[in-house]
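Q: pasting the sequence and the predicted coordinates here, then a few questions.
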Amino acid sequence: MNLLLNVLWVIFGGLWMAVGWLLAAVIMAITIIGIPWARAAFNMARYAFLPFGFAAVDRDVHLGEGDLGTGPLGALGNVIWLVLAGWWLALGHLITAIGLAITIIGLPFAWAHLKLAGLALWPIGKIIVPREMVDYRRPV
């Protein structure tokens, strides 16, 4: 089922949003200073391309230990990301979600775009894992 949903996702808006994430990652990587943001954007581009069957979770909760991306520096990095690229990626996901929500068939894809819009605003400190690896008993 995940394969079918991912194929339909690519057709109905997933491809162009994944390209948006890749563009943001490349621009960040070119600046050299933006390499930490580029890494997060590349991870999110992969998730934006094939979201079904995967989940975005807090890295410190999933791994059980904190790091630079999950502490105060990660929060500062997210604020910088939000100003530089996060708002327009979130806007792209939101516009796509509204377009897909018009039809009943598009509702699951609209919901996935809304989840990605939230990630677009605050991606540092997140990790993409197969849905089977998510421990739903712990807060995410």
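A: Here it is on my side, so go on.
Q: please count neighbours and contacts with C-alpha atoms only from this point.
A: Fine.
Q: list the buried residues for the helix or strand hosting Leu94?
A: For Leu94, the host element (DSSP states H and E) is helix 87-101. Neighbour counts using 16 or more other Cα atoms under 10 Å place 87-90, 92-98, 100-101 of helix 87-101 among the buried residues.
Q: same question for stretch 40-59.
A: Using 16+ other Cα under 10 Å as the test for burial, stretch 40-59 gives 40-45, 47-52, 54-59.
Q: stretch 57-76 now?
A: By 16+ other Cα under 10 Å, the buried positions in stretch 57-76 come out as Val57, Asp58, Arg59, Asp60, Val61, His62, Gly69, Thr70, Gly74, Ala75.
Q: now do stretch 7-22
A: Trp9, Val10, Phe12, Gly13, Gly14, Leu15, Trp16, Met17, Ala18, Gly20, Trp21, Leu22.
Q: before we go on, here's another structure to hold up against the first:
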Amino acid sequence: MRTLGNILWLVLAGWWLALGYIIAGIVACILIVTIPFGIAAFRLAGYTLWPFGRHVVVARGAGIFSLIGNIIWIVLFGWELAIAHVVAGLILCLTIIGIPLGIAAMKLVPLALVPLGTRVVASDRMLPAYERELR
């Protein structure tokens, strides 16, 4: 089921949302100081292309540099990408089939605003160890 969701997502919204992250990543990699923003943007582009079956894990002890970086990210790129996710979510929610995809787009808004200090992991890694052994 998640493969079908990912294919629908890719066709309807994923490719152009990921394109926004790729453009932000290329712009961020122009300067050496902003390369961490570019790496985060490329990581999020991959997650935006194929989001179902993966989760975002927030590192609670990311530190002050992550906080400062996220503030700079919001000013430079985050607000535009968050608006793109909101617009995509609203457009996708216009149809019954698109409602789950629209909800997924809305769930990506906080990640578009504050990407530093997060990791994207497979859903299987989110399971407790005893459940992973059963699969």
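A: Structure received. Bear in mind that the values here come from a model prediction, so they are computed numbers and not experimental data.
Q: now the TM-score, please.
A: The TM-score (TM-score structural alignment, normalised by the length of structure 2) is 0.90; 128 aligned residues with a Cα RMSD of 1.3 Å.
Q: ranges for the strands of structure 1?
A: 54-58, 126-130 (DSSP state E).
Q: out of these, which comes closest to Ile30 of structure 1?
A: strand 126-130 (22.4 Å; Cα to Cα).
Q: for the closest one, name the packing helices and strands.
A: The contact analysis (3 or more Cα pairs under 8 Å, 6 or more residues apart in numbering; DSSP states H and E) places strand 126-130 of structure 1 against helix 35-49, strand 54-58.
Q: the first one vs structure 2, mean deviation?
A: For helix 35-49 of structure 1, the mean deviation from structure 2 after alignment is 0.6 Å (mean Cα distance after the TM-score superposition for structure 1).
Q: centre-most residue in structure 2?
A: Centrality entry for structure 2: nearest residue to the mean C-alpha point is Leu44, 4.3 Å, by Cα atoms, centre = their mean.
Q: tell me the contacts of that one?
A: Applying Cα atoms under 8 Å, 6 or more residues apart in numbering to Leu44 of structure 2 gives the contacts Ala18, Tyr21, Pro115.
Q: sorry, back to before: wait, which of the strands of structure 1 is closest to Gly118 of structure 1?
A: Of all the strands of structure 1, strand 54-58 sits nearest to Gly118 of structure 1, with 10.7 Å by Cα to Cα.
Q: ok, residues contacting that closest one?
A: With Cα under 8 Å, 6+ apart, strand 54-58 of structure 1 has contacts from Tyr47, Thr70, Gly125, Lys126, Ile127, Ile128, Val129, Pro130, Arg131, Val134, Val140.
Q: what angle do it and helix 35-49 make?
A: Here strand 54-58 of structure 1 runs at an angle of 150 degrees relative to helix 35-49 (axes from the mean of the first three to the mean of the last three Cα atoms, to 10 degrees).
Q: how about the contacts made by the equivalent of Ala75 of structure 1 over in structure 2?
A: Matched by TM-score structural alignment, Ala75 of structure 1 corresponds to Leu67 in structure 2. Listed by Cα under 8 Å, 6+ apart, the contact set of Leu67 of structure 2 reads Leu116.
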